[in-house]
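Participant: Here's my sequence, what's the structure:
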Amino acid sequence: MSDFIIRAAAPSDAPAIVSLLKELADYEKLLDHFTLTEAEAARDMLGAACHCDLAFQGGESVGIAVWYWTYKSFRARRGLFVEDLFVRRAHRGRGIGKALLVHLAAKARKAGGFLEWQVLDWNAPSIDFYKSLGAKPWENWLIYRLEGEALERLNP
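Facilitator: Predicted structure coming up:
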């Protein structure tokens, strides 16, 4: 039997959200890009821009899943995109990450859709974990982004 719970984040969880995501940014070697504040977490991660579910063990926040709904027009299906999935190092190997994905998969199935996410190409432990669940990478697809000056140049 698991000794952790998963629930939707509440406004009072903003400090835990920021703490977990800052640890994730550090793990992904992206800490210099991390700017999320508690006010932004409370504003954006409770259903306005996206959703956030937290895993707690012994009253401590130990895992997080940040996600939002998406849509694939070619397949005419709603899907769930996992923006962030993270379990604190000391709590890994206890089934918390898998439980978070099972929790999200139930939402995706209920919507009749799918579950998808991105992973850094060097993150072998996560890639191995996802493969163990039966996940497969999308072949022949690259992710592009426009931001900052490049985005401004598209201003009409």
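Participant: only C-alpha atoms for contact and neighbour calcs from this point on.
Facilitator: Fine.
Participant: ok, the closest residue to L31 other than its chain neighbours - how many residues close by?
Facilitator: If the residues on either side of it in the chain are set aside, L31 comes closest to A25, at 4.8 Å by C-alpha to C-alpha, 6 or more residues apart in numbering. The tally of other residues near A25 (other C-alpha atoms under 10 Å) stands at 17.
Participant: To compare against the first, here's the next sequence to fold:
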Amino acid sequence: MPRLVDTKIPEFKLRFAESEDVALILGFIKELAEYEKMLSDVVATEESLKESLFQRKMAEVIIGEYKNRPVGFALFFHNYSTFLGKPGIYLEDLYIKPEMRGKGLGKIILSFLAQLVIERNCGRLEWWCLDWNQPSITFYKQLGAVPMAEWTVYRVHDEALYKLASSFS
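Facilitator: I've put the predicted structure just below:
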């Protein structure tokens, strides 16, 4: 049985996901992708999640449970800042089921992650947010998060990734 962590919200508990949670995690990923109008981009499978999260341990997942029912998750991993000379935590996904939003659950999960950043002697907590997602942007700014307006995210994937890799040898 996974260890549950009590929070300030009665009946809301957090726990680190275990390999038995892969179907739940994939379900949350698909719900988030649907909200972001990107469901067709999801190619993750239970098998790929099990391998990357629990065998290779490339990322970690926190499950939020309200009244013993999973209602949200956060998937994160360590990155590294050469300027700080220490790791950080990058939050890839944070999702709370729509009927549970507005109760402070997302803030509790972010607070827990901030505590992990401090406990693990990391330098910062970072994430991306879609430009059109005004409710989340407002929420993040209320927490003291600042957008990194001077930075542009670049991505190489699919055919371009293979083309770039082939330039090596």
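Participant: Aligned counterpart of the residue nearest to L31 of structure 1 in structure 2, please.
Facilitator: The equivalent of A25 of structure 1 in structure 2 is A33 (alignment by TM-score structural alignment).
Participant: Cross-check the contact I'm expecting between its match and V43.
Facilitator: No. With the criterion set as C-alpha atoms under 8 Å, A33 of structure 2 and V43 do not qualify as a contacting pair; they are 10.9 Å apart.
Participant: Tell me who's in contact with the residue nearest in space to the middle of structure 1.
Facilitator: The geometric centre of structure 1, computed from its C-alpha atoms, lies nearest to D84 (C-alpha atoms, centre = their mean), at 2.0 Å. For D84 of structure 1, the contacting residues are I64, A65, V66, W67, taking C-alpha atoms under 8 Å, 6 or more residues apart in numbering as the criterion.
Participant: Same check on D44 of structure 1?
Facilitator: Residues touching D44 of structure 1, when contacts are defined by C-alpha under 8 Å, 6+ apart, comprise C50, H51.
Participant: That one -> structure 2?
Facilitator: Under TM-score structural alignment, D44 of structure 1 pairs with S52 in structure 2.
Participant: So its match: helix, strand or coil?
Facilitator: Using DSSP: H, G, I helix; E, B strand; the rest coil as the criterion, the local structure at S52 of structure 2 reads helix.
Participant: mind checking how far it is from Q115 of structure 2?
Facilitator: S52 of structure 2 sits 24 Å away from Q115 of structure 2, going by C-alpha to C-alpha, to the nearest Å.
Participant: which residues of structure 1 fall in strands?
Facilitator: 4-8, 51-57, 60-72, 77-87, 115-117 (DSSP state E).
Participant: Pull the number of nearby residues for L24 of structure 1.
Facilitator: The number of residues packed near L24 of structure 1 is 21, by other C-alpha under 10 Å.
Participant: Do I have it right that it meets F86?
Facilitator: Yes. Counting by C-alpha under 8 Å, L24 of structure 1 does reach F86; the two are 6.3 Å apart.
Participant: rewinding a little: could I get the strands of structure 1 as a markdown table with distance to G95 of structure 1?
Facilitator: Compiled in a markdown table, the strands of structure 1 are given as follows (distance: least, C-alpha to C-alpha, whole Å):
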| stretch | distance to G95 of structure 1 |
| --- | --- |
| strand 4-8 | 10 |
| strand 51-57 | 11 |
| strand 60-72 | 11 |
| strand 77-87 | 10 |
| strand 115-117 | 19 |
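Participant: Can you check which of the ones you listed gets nearest to P137 of structure 1?
Facilitator: Using C-alpha to C-alpha as the measure, strand 115-117 is the one of the strands of structure 1 that comes nearest P137 of structure 1, at 9.4 Å.
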